[in-house]
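Student: no sequence on this one, just coordinates:
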């Protein structure tokens, strides 16, 4: 059960009414920055896990 086109349109209109047209681009930019930082942090954690696995294999 995903979001259809009509549901996304309604959510967008409600967000526009609540935040206004001037604030909406700022909120989108902030959300994008947050997602980018989260992605980079999780990538760093995954890289650390791979490094630990490689070093434990080298020691064995």
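Tutor: Now that the structure is in, tell me what you want to look at. Predicted model, so just to flag it, every value in this text is computed and none were measured.
Student: contacts, neighbours, all on C-alpha from now
Tutor: Fine.
Student: The chain: strands as residue ranges?
Tutor: Here the chain has no strands by DSSP state E.
Student: in it, which helix has the most residues?
Tutor: helix 24-59 (DSSP state H).
Student: Show me which residues of it are buried.
Tutor: By 16 or more other CA atoms under 10 Å, the buried positions in helix 24-59 come out as residue 24.
Student: Report all helices and strands that that helix contacts.
Tutor: Of the remaining helices and strands, none touches helix 24-59 by 3 or more CA pairs under 8 Å, 6 or more residues apart in numbering; DSSP states H and E.
Student: alright, now check it against this:
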């Protein structure tokens, strides 16, 4: 059974109340990165370090 528009709006409202409007962009960014890492892992791509050697110095 697919959720209807009303159910999706209620879920969105609950998320907004739980995390607040200021945290939603951070949460969405983190979810996007997680999905990207999951897809890359499923394809077998090697991990790219998040810091470059210049940043470590």
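Tutor: That came in fine, so what should we check first? Predicted model, so just to flag it, every value in this text is computed and none were measured.
Student: picking up where we left off before, how far away from the center of its chain is the longest helix of structure 1?
Tutor: 11 Å (CA atoms, centre = their mean, to the nearest Å).
Student: which residues make contact with stretch 17-36 of structure 2 from outside it?
Tutor: residue 16 (CA atoms under 8 Å, 6 or more residues apart in numbering).
Student: Can you tell me how far residue 10 of structure 1 is from residue 54 of structure 1?
Tutor: 49 Å (CA to CA, to the nearest Å).
Student: typo on my end, it should be residue 21 of structure 1
Tutor: 50 Å.
Student: Please apply the same query to residue 46 of structure 1.
Tutor: Counting by CA to CA - residue 46 of structure 1 and residue 54 of structure 1 are separated by 12 Å.
Student: And residue 48 of structure 1, by the same measure?
Tutor: From residue 48 of structure 1 to residue 54 of structure 1 the distance is 10 Å (CA to CA).
Student: okay, which residue is most central for structure 1?
Tutor: residue 35 (2.8 Å; CA atoms, centre = their mean).
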